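>>> Provided below are the primary sequence and the corresponding predicted coordinates.
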Amino acid sequence: MEEKRHTSLHYEKELQEIKNNLIYLGAVTEKAIQNAMKSLSERNSNMARKVIKDDDEIDKMDADIEERCIRILALRQPTAIDLRFITTAIKITGHLERIGDMAVNIAEKAIQLNEEPILKPYIDLPRMADLVGEMIKDSLDSFIRNDLNMADKVRRTEQVTDDLNEQIFRELLTFMMEDSKTIHRALMIMQVSKNLERIADHTKGIADMVTYMVTGENVRHQTSIISGEESA
């Protein structure tokens, strides 16, 4: 049975504003990740400090979107499909806010690492950052378009970031075993990698919420729609 949507034009405008605000918040968080990573690769601590300062904007946008969603829940009587949209939007903004926090963590580590001699060229970390940036875009595109294929792509890409994180960990572990003087720097780089991996986890969480919004089914810990792989 096809689910019915609302018919109010004003209501439709309110929902569209939430979509638009989420797209903007996603763009801001993606830029924060890019700048945090750039501040590390270019050893630009001023850029890192700006990422930390600008996190206040992300927090404010998160609070504003959540407030809009709660207002709709309080004043409207959402149909089942609209209720799933609103609850999904609340979850997504929470994921994006936490992604912003991860960007701050990376920026803080960049400031510390920029004061130290370079341990090794940054190759895999920028690749991970590019991947998670794409995952943010794809997860939000899947939300806007109700695109389950795109959501499933995000879940598959998350495994790639897990593999990269593991590869970076093993490589840095070798550095630490061979020279104890590298331990402090290696541990900080591991934390940068772990934060990127956690960002990927949050984008996967967005993809899972999109699947719930479209189908009404909770896909966490279930089989991936297309690939047949288990979703962790």
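That came in fine, so what should we check first?
>>> rest of the way, CA atoms for contacts and neighbours
Will do.
>>> distance of the closest residue to Ile65 other than its chain neighbours from Val210?
With sequence-adjacent residues excluded and distances taken as Cα to Cα, 6 or more residues apart in numbering, Ile65 is closest to Ile18, at 6.5 Å. Look at Ile18 and Val210: by Cα to Cα, to the nearest Å, they are 15 Å apart.
>>> which one of the two has more residues nearby?
Val210 (34 against 20; other Cα atoms under 10 Å).
>>> tell me what the helix or strand harbouring that one is packed against?
Assigned by DSSP states H and E, Val210 belongs to helix 183-215. Packed against helix 183-215, as judged by 3 or more Cα pairs under 8 Å, 6 or more residues apart in numbering; DSSP states H and E, are the following elements: helix 80-113, helix 124-145, helix 148-178.
>>> second one coming, line it up with the first:
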Amino acid sequence: MTRTFLDQTIQELKDELLQIERMVSHSTIEAVGALIDRDFSKSAEIYLADQKVNEKRFNVENECLIAIATQQPLATDLRILASILEIVTELERMGDYAKGVAKVNLLTREYTQTIPVINRLEEMAQIAVDMLGKAVKAFIDVDAETARALPERDDEVDVIFNEIYNGLVESMMEDQTRVGLANQLQWAAHHIERMADRVTNICERTIFVATGIMDELEESDDEWVVDLR
């Protein structure tokens, strides 16, 4: 296979990553909006649409494996293809988080109460989606500088997550009839928090492609405390 053909294959795979990222980002914002608005039909639509992300993931995996097996990629290209395999898996899991938020809304449709603190989830999701979009672009551009800086924004997500978590606990203590609803809403916040965490994995892959070194980006002390709670 010619060098040009391999370059074209890699570019097409990168384009697919971009498309999947946009699908996941859109589903995430839509899922959170539906949860806040109590739009159950929209949540059902998002829940079912996750299958499209799964299908695209498997297509990208298949194309990567074919390229590795038939086009004899050298070191840099092999790092790119291996990283695409990893990133597309991360994106599929993030799609599962959007699906999870949609599921929370569907599971809580019997509740008539609302807990206002969950409205903070919208800002949390916007930050996570912004991080994701920039992380995928950094990978495509092989922008290691951006990849190293992006995970710091996870602290912003953690601050909002803690506000939501504490607000939901407070709400349960004030009114025991809210326990079931608050527990489910905690899961919605957890899904978005995990989405932001996974952006770091994409950033690590960008640095790997740029430098050839697989280096774990350190988490902040605050995040470590949140994980232990």
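Perfect, I can see it now. Note that this is a predicted model, so its numbers are computed, not measured.
>>> please state their TM-score.
Put the two chains on top of each other and the TM-score (TM-score structural alignment, normalised by the length of structure 2) is 0.91; 222 aligned residues with a Cα RMSD of 1.9 Å.
>>> ok, back up a step: does the residue nearest to Ile65 of structure 1 count as helix, strand or coil?
helix (DSSP: H, G, I helix; E, B strand; the rest coil).
>>> that one maps to what in structure 2?
Counting by TM-score structural alignment, Ile18 of structure 1 corresponds to Leu13 in structure 2.
>>> also Asp208 of structure 1?
Match for Asp208 of structure 1 (TM-score structural alignment): Glu204.
>>> the match of Ile18 of structure 1 against Val60, yeah?
Yes: with contact defined as Cα atoms under 8 Å, Leu13 of structure 2 reaches Val60; the gap is 6.6 Å.
>>> quick one, what contacts Val132 of structure 1?
Thr161, Leu196, Ile199, Ala200, Thr203 (Cα atoms under 8 Å, 6 or more residues apart in numbering).
>>> counting neighbours, what do you get for the residue mapped onto Arg178 of structure 2 from structure 1?
Residue correspondence to structure 1 (TM-score structural alignment): Arg178 of structure 2 is matched to Thr182. Residues lying near Thr182 of structure 1 (other Cα under 10 Å) number 18.
>>> isn't Thr182 of structure 1 right up against Met176?
Yes: Thr182 of structure 1 is within contact range of Met176, at 5.6 Å (criterion: Cα under 8 Å).
>>> about what we covered before: would you reformat the helices and strands packed on helix 183-215 of structure 1 as a markdown table and include distance to Tyr24 of structure 1?
As requested, these are arranged in a markdown table below (distance: least, Cα to Cα, whole Å):
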| stretch | distance to Tyr24 of structure 1 |
| --- | --- |
| helix 80-113 | 11 |
| helix 124-145 | 10 |
| helix 148-178 | 19 |
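>>> nearest to Leu40 of structure 1, out of those?
helix 80-113 (4.7 Å; Cα to Cα).
>>> start and end residues in structure 2 for the closest one, please.
Against structure 2, helix 80-113 of structure 1 falls on residues 75-108 (TM-score structural alignment).
>>> what's the match for Gly133 of structure 2 in structure 1?
With TM-score structural alignment as the criterion, Gly133 of structure 2 pairs with Lys137.
>>> okay but its match is in contact with Gly26, surely?
Yes: counting by Cα under 8 Å, Gly26 is a contact partner of Lys137 of structure 1 at 7.3 Å.
>>> quick one, which of these two is more surrounded?
Gly26 (25 against 17).
>>> for that one, what are its contacts?
Leu96, Ile136, Lys137, Leu140.
>>> would you mark the buried spots in stretch 175-190 of structure 1?
For stretch 175-190 of structure 1, the neighbour count (16 or more other Cα atoms under 10 Å) marks Phe175, Met176, Thr182, Ile183, Arg185, Ala186, Met188, Ile189, Met190 as buried.
>>> would you turn these into a markdown table with distance to Ile118 of structure 1?
A markdown table is the format used below for the buried residues of stretch 175-190 of structure 1 (distance: Cα to Cα, whole Å):
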| residue | distance to Ile118 of structure 1 |
| --- | --- |
| Phe175 | 13 |
| Met176 | 14 |
| Thr182 | 10 |
| Ile183 | 13 |
| Arg185 | 8 |
| Ala186 | 10 |
| Met188 | 12 |
| Ile189 | 11 |
| Met190 | 14 |
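>>> between all of these, which two are separated the most?
Taking Cα to Cα, no two of the buried residues of stretch 175-190 of structure 1 sit farther apart than Phe175 and Met188, at 12.9 Å.
>>> residues in contact with the alignment partner in structure 1 of Ala189 of structure 2?
Structural correspondence for Ala189 of structure 2 with respect to structure 1 (TM-score structural alignment): Ser193. Neighbour list for Ser193 of structure 1: Leu125, Met128, Asn165, Ile168 [criterion: Cα under 8 Å, 6+ apart].
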